[in-house]
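Visitor: what follows is a predicted protein model with its sequence.
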Amino acid sequence: MATLDLTQENFESTVLENDFVIVDFWAPWCGPCRAFAPIYDQVSENHLDIIFAKVNTEAEQAIAGSFQIRSIPTLMVFREKVIIYSQPGSLPASALEDLIVKVRELDMAQVHKEIAEEQAGHA
């Protein structure tokens, strides 16, 4: 599956309508971003049930700003509408595969419960 380019128009719906979304924040002038792109594309072929998306931070500055992206590439993983992982820097294919395994293994019912408890404590 090819990666999906996210824009202001489709970012929110993509995250809300899919259980597992990985987003690569990048820019055309970024050397490490260009080096990471083929790794990201290759790993996406192994996981057809996951949405692999990209945000061009030059073209979509509002999205990058809303997530406080300060360094690129930055990978962000959403699972059931929750940000599970957000880290700058590129990953080798093996580390990206390991991250996907760990995110798949998460008990999302427990994650949602902890978020609800935390929000209730701040109410």
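Guide: Yep, that arrived.
Visitor: going forward, measure contacts between C-alpha atoms and count neighbours the same way
Guide: Will do.
Visitor: what's the following helix or strand after whichever strand or helix holds Leu75?
Guide: In this assignment (DSSP states H and E), Leu75 forms part of strand 74-79. Using DSSP H and E, the helix or strand that follows strand 74-79 in sequence is strand 82-88.
Visitor: what residues of that next one count as buried?
Guide: Val82, Ser86 (16 or more other Cα atoms under 10 Å).
Visitor: just the residues contacting that strand, thanks.
Guide: With contact meaning Cα atoms under 8 Å, 6 or more residues apart in numbering, strand 82-88 is reached by Ser71, Ile72, Pro73, Thr74, Leu75, Met76, Val77, Phe78, Val103.
Visitor: any chance of those residues in TSV, plus neighbour count and distance to Cys30?
Guide: Formatted as TSV, the contacts of strand 82-88 follow (neighbours: other Cα atoms under 10 Å; distance: Cα to Cα, whole Å):
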residue	neighbour count	distance to Cys30
Ser71	11	10
Ile72	19	7
Pro73	28	8
Thr74	20	11
Leu75	21	14
Met76	18	17
Val77	23	21
Phe78	20	24
Val103	17	27
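Visitor: in addition, the following structure is provided for comparison:
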Amino acid sequence: MAVLKITKENFAEVRASEKPVLLDFYADWCGPCKMVSPLVDEIAEEHSEFTVGKVNVDTQPELAAAFGVSSIPMLAVMKGGRVTAHAVGARPKSAILDMLKG
């Protein structure tokens, strides 16, 4: 499954997902974000049981503020419309999957 580009316009649909949702808050200029991005892409391709989306904090400041993003990359997991886990900074793929499955 492809990674979704999350905007304030489509966020309600993503939040209503029956599947656990992984949100990757990033910026194009962020070095650590560039390390995490391919891992997020791999998870989206390999795990259809999750909804995976990326939120550009520069173009979606309202969503970044709503999630309290103060440092990036920030990963958030949502289940049932609620944030159940989050992590700031680069993480290995195994740690991201543990967040989703936890």
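Guide: Alright, I've got the coordinates. Everything numeric in this text was worked out from a predicted model, so none of it was measured.
Visitor: quick one: TM-score?
Guide: Put the two chains on top of each other and the TM-score (TM-score structural alignment, normalised by the length of structure 2) is 0.92; 102 aligned residues with a Cα RMSD of 1.2 Å.
Visitor: returning to that earlier point: please name every helix or strand in contact with the strand holding Leu75 of structure 1.
Guide: strand 20-26, strand 82-88 (3 or more Cα pairs under 8 Å, 6 or more residues apart in numbering; DSSP states H and E).
Visitor: between these, which gets nearest to Ala35 of structure 1?
Guide: Comparing these against Ala35 of structure 1 with Cα to Cα, the closest turns out to be strand 20-26 (10.8 Å).
Visitor: what's the following helix or strand after the closest one?
Guide: Downstream of strand 20-26 of structure 1, the first helix or strand assigned by DSSP H and E is helix 31-44.
Visitor: before we move on, back to that, start and end residues in structure 2 for the strand holding Leu75 of structure 1, please.
Guide: Counting by TM-score structural alignment, strand 74-79 of structure 1 lines up with residues 74-79 of structure 2.
Visitor: which residues touch the matching stretch?
Guide: 15, 18-26, 83-89, 99-100.
Visitor: for Asp98 of structure 2, see how far away the most centrally placed residue in structure 2 is.
Guide: Nearest to the mean C-alpha position of structure 2, by Cα atoms, centre = their mean, lies Leu23 at 1.4 Å. In this view, Leu23 of structure 2 and Asp98 of structure 2 are 14 Å apart by Cα to Cα, to the nearest Å.
Visitor: kindly report the same for Ile6 of structure 2.
Guide: For Ile6 of structure 2, the distance to Asp98 of structure 2 equals 22 Å [Cα to Cα].
Visitor: who has more neighbours, those two?
Guide: More neighbours surround Ile6 than the other of Ile6 of structure 2 and Asp98, with 21 against 9 (other Cα atoms under 10 Å).
Visitor: hang on, the more buried one packs against Val57?
Guide: No - Ile6 of structure 2 is beyond contact range of Val57, at 10.3 Å (criterion: Cα atoms under 8 Å).
Visitor: in structure 2, what range does the strand or helix carrying Gln110 of structure 1 match?
Guide: Assigned by DSSP H and E, Gln110 of structure 1 falls within helix 108-121. Aligned by TM-score structural alignment, helix 108-121 of structure 1 corresponds to no residues of structure 2.
Visitor: quick one: contacts for Arg91 of structure 2?
Guide: Taking Cα under 8 Å, 6+ apart, we find Arg91 of structure 2 in contact with Val36.
Visitor: helix/strand/coil for it?
Guide: The three-state label given to Arg91 of structure 2 by DSSP: H, G, I helix; E, B strand; the rest coil is coil.
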